[in-house]
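Peer 1: structure here, sequence nowhere to be found:
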């Protein structure tokens, strides 16, 4: 079988010069021991008997066991291998269960059809063991997604310290040259999710998708529509959860992938979307603005988990993409890309809010977002739109900013960031109108967080006693007003609070009674 890296290789390539120059050769390429074995050592040491039990099982099953896929790719790149992918011509599910029993580790059956199971080790290391997809190892490799994932190593050779790369499709050469090449056109039709994986891997490893692969991707329009929301969410969250993703997302828009996944979304050029997403990336990366007002401190929470392994960072970027579609499509936008009128409170379907609301809810439903992710997407998008609207019509007062704060809640810092990223270009500068409004909003947000921890100076019972009221919506309205007052003003005493709270209470109560 063909092997090794037949093309030039240097320190500037994705493999960092780890693949040495070597003429094309029909025999497996034997890597220097440390170059390939070292990245696998942390996993092999996750259990004191793992290496010896794997070696024993290789002898017992009377079949060669191979390390395949991303495990081989990552080892070549010198990246720590956390997930060991093994395959053999026998029953992978049975072998996985036997290994788990010997190690006394948890075992998870993954796929009964492909006979695949997972052994879960300490420190989140895993071993997946599957049966060949085909009659031979080469047939199995030819059914994989990309050539860089279609390499194999005999497990016995790896454990013996002399790993030989089995590479019939030239994956090592593609990796060294910085190419991402699909194994075949059928690869995408067999599993359309591989289209998204192409963009993720290209960004993750600094690879260029080959022209032929791009042509195959462009032909997957109908197949992409069939991807389930759960699987689509998994790949999109990986793509958008990394640092600086604007290039990858722009490439997906340019290729028509997003138009297939979310029909009717993009009413603007990929260049315009790229500009907004790149600004979002720069602001997240702290290269610009508002650091002195603590926005970056607030955004450190973007690394917090929202659902599973998905962090807030991915939903912030996805909200930016949704905003691109809303503002370009006129759902709530003016001719300069800023909103004319957003409508009433967050969640209202009245007036011009409805198209934007449909866009947000449609995206959440398509991806089967968790409850917290749906809430965050809604609060980020509408918080940004309302801040854009307020700044476009003048300088919003503190009460207007508090209404935005009440709607966006803990997602207020992200909404402020998105408003600046999607506003007029001067808004990204410290003196921009939107940036000024964002600063004031963040100051109120900081005060509001302290207020939430301390509590309101008056409670509902106090208000009912003061005004002679019984429980009802009017008490809730007054408590909301008190929260706004304490967020804006430095209230030290209950008397101060009562004076500001009740100064127009009579008018408000009279209006409520007449209604």
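Peer 2: Right, received. Where do you want to start? Everything numeric in this text was worked out from a predicted model, so none of it was measured.
Peer 1: contacts, neighbours, all on C-alpha from now
Peer 2: Noted.
Peer 1: other residues contacting stretch 87-102?
Peer 2: 53-54, 57, 61, 63-68, 106-107, 109, 112, 115-120, 128-132, 135-137 (C-alpha atoms under 8 Å, 6 or more residues apart in numbering).
Peer 1: which positions within that stretch qualify as buried?
Peer 2: Of all the residues in stretch 87-102, those buried under the rule 16 or more other C-alpha atoms under 10 Å are 87-97, 99-100.
Peer 1: what's the burial count for residue 507?
Peer 2: Look at residue 507: counted by other C-alpha atoms under 10 Å, it has 11 neighbours.
Peer 1: same check, this time on residue 170
Peer 2: Under the neighbour criterion other C-alpha under 10 Å, residue 170 is assigned a count of 20.
Peer 1: in addition, the following structure is provided for comparison:
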């Protein structure tokens, strides 16, 4: 309701701004579609006659928003409004063609080829049967060349199907198969952004649809190999199952830990993308780090392959580091899920650095994705045991358990001063060993740590 209220007030302000001006303006596309579906929309798309960018600058000032030149070549300007802690977008684009009907004929799908005159109001302009397809919950391409004209529409069709719960009609699917290779000519950033929107939804079945249509391997050439693609798809599906089967409410420590973990995963990391979206990227692509058998597991070369895949998508440094750290810790995370000991708990989180939770989710998803076909006898019980173990670990993580976050009993300066050790790799190794012994409960005080380090130093000499 709040989104509808803000959008309605914004529309009223736009109408006041346009009053008495020569330009004609039409509300088009997604806002009208969502209104017919009873859905709130954060974004407005407006088509205008005349200079759209100049008009957008003036409108941004009137609305106390920020103006950005979204697409200068096509004369498209964007206004960013921040209201009540939310971000709303208003895009103004120059009319394409002689009139609004010609403009609508250039759009992607019938359900988006809708318009309403902003100044005069009146009936919905719907020359291509968009309202009928919305009622039937169908996504239909507007023309035979719709995907050749802009190949990003191949991804958008599937994303809209996921977002709206619609089906893609058969003829449109056939065009998508025929034109899938055209996506290779689309910028990486546009592919990243459209796939990120899909990954924010219930992605697994719709990624499968992209694969079945021959689009996924073009969008992500790292997944051109069928076995890598199938493993990635199963891993994303397993991630979804972890979150679906885990407790959603309750007063137990585990229920609270799961709730806090869900909030953590939904937190934004960069570019409007959540940690969970990045985790799905990594689940989809992490097989590339294991696709070179000539290199040992967790080797720098293998991790470099994954890092290059994530950087090719122009993900941020934080996103790339989260992904590579999680994959680097997979072996330790697998060991922890198989054998729940203090040593494995410490090593898994130590190896993953700040990506410990993500490494555990990825490890369980990867382990479960290796299973093909229906569950065998005993596998469901094994799955529940794994979830319980993961819940226990999450509880300990959020409680800042000293095994995961061991206290620092001594510093490097302490060891150099008290034991006469020199700075260097050996000192770093000794500090790491002290921290692990502390995590396991074998060392509890500074005195014990110094005595333990002295014995190790003497043995070394």
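Peer 2: That came through, no problem. These figures come from a predicted structure and were not determined experimentally.
Peer 1: TM between them?
Peer 2: After superposition, the two chains reach a TM-score (TM-score structural alignment, normalised by the length of structure 2) of 0.84; 445 aligned residues with a C-alpha RMSD of 3.4 Å.
Peer 1: neighbours of the residue lying closest to residue 443 of structure 1 once chain neighbours are set aside, just the number please.
Peer 2: Spatial nearest neighbour of residue 443 of structure 1, chain neighbours left out: residue 293 (7.4 Å); criterion: C-alpha to C-alpha, 6 or more residues apart in numbering. Residue neighbour count, defined by other C-alpha under 10 Å, stands at 15 for residue 293 of structure 1.
Peer 1: so residue 293 of structure 1 versus residue 442 of structure 1, what's the distance?
Peer 2: Computed as C-alpha to C-alpha, to the nearest Å, the residue 293 of structure 1 to residue 442 of structure 1 distance reads 7 Å.
Peer 1: which stretch of helix or strand covers the aligned partner of residue 434 of structure 2 in structure 1?
Peer 2: Alignment note (TM-score structural alignment): residue 434 of structure 2 maps to residue 482 of structure 1. In the assignment (DSSP states H and E), residue 482 of structure 1 maps to helix 473-488.
Peer 1: may I have the residues that are in contact with residue 355 of structure 1?
Peer 2: Applying C-alpha under 8 Å, 6+ apart, we find residue 355 of structure 1 in contact with 331-332.
Peer 1: that one - that's part of a helix, no?
Peer 2: Yes: note on residue 355 of structure 1: a helix contains this position according to DSSP: H, G, I helix; E, B strand; the rest coil.
Peer 1: who touches the match of residue 434 of structure 2 in this structure?
Peer 2: By C-alpha under 8 Å, 6+ apart, the residues touching residue 482 of structure 1 are 456, 497, 501.
Peer 1: overlap between those and structure 2?
Peer 2: Retained in structure 2 (both residues aligned by TM-score structural alignment, their matches' C-alpha atoms under 8 Å) from those: 497, 501.
Peer 1: in strands, which of the contacts of residue 482 of structure 1 appear?
Peer 2: Taking DSSP state E, every one of those sits outside strands.
Peer 1: got the contacts of residue 482 of structure 1 as CSV, with distance to residue 333 of structure 1 and neighbour count columns?
Peer 2: Formatted as CSV, those follow (distance: C-alpha to C-alpha, whole Å; neighbours: other C-alpha atoms under 10 Å):
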residue, distance to residue 333 of structure 1, neighbour count
456, 37, 16
497, 39, 19
501, 36, 19
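Peer 1: will you turn the contacts of residue 482 of structure 1 into CSV that also has distance to residue 237 of structure 1?
Peer 2: Listed next are the contacts of residue 482 of structure 1 as CSV, based on distance: C-alpha to C-alpha, whole Å:
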residue, distance to residue 237 of structure 1
456, 38
497, 45
501, 45
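Peer 1: and the contacts of residue 482 of structure 1, which is closest to residue 195 of structure 1?
Peer 2: The shortest gap between residue 195 of structure 1 and any of the contacts of residue 482 of structure 1 belongs to residue 456, at 52.0 Å (C-alpha to C-alpha).
Peer 1: what residue in structure 2 is paired with that closest one?
Peer 2: So, by TM-score structural alignment, residue 456 of structure 1 is matched to residue 408.
Peer 1: my guess is the residue nearest to residue 443 of structure 1 contacts residue 439, does it?
Peer 2: Yes: counting by C-alpha atoms under 8 Å, residue 293 of structure 1 does reach residue 439; the two are 6.5 Å apart.
Peer 1: buried ones among the contacts of stretch 87-102 of structure 1?
Peer 2: Neighbour-count burial (16+ other C-alpha under 10 Å) applied to those gives 54, 65-68, 107, 109, 115-120, 128-132, 137.
Peer 1: skipping adjacent residues, who's closest to residue 40 of structure 2 in space?
Peer 2: Using C-alpha to C-alpha, 6+ apart and skipping the chain neighbours, the partner closest in space to residue 40 of structure 2 is residue 4 (5.6 Å).
Peer 1: for the strand or helix carrying the one you found, packing partners?
Peer 2: If you go by DSSP H and E, residue 4 of structure 2 is part of helix 2-18. Counting contacts by 3 or more C-alpha pairs under 8 Å, 6 or more residues apart in numbering; DSSP states H and E, helix 2-18 of structure 2 is packed against helix 52-63.
Peer 1: the helix or strand just after the helix it packs on aligns to what range in structure 1?
Peer 2: Sequence-wise, the next helix or strand downstream of helix 52-63 of structure 2 (DSSP H and E) is strand 66-71. Using TM-score structural alignment, strand 66-71 of structure 2 lines up with residues 106-111 of structure 1.
Peer 1: kind regards, and thank you for your time.
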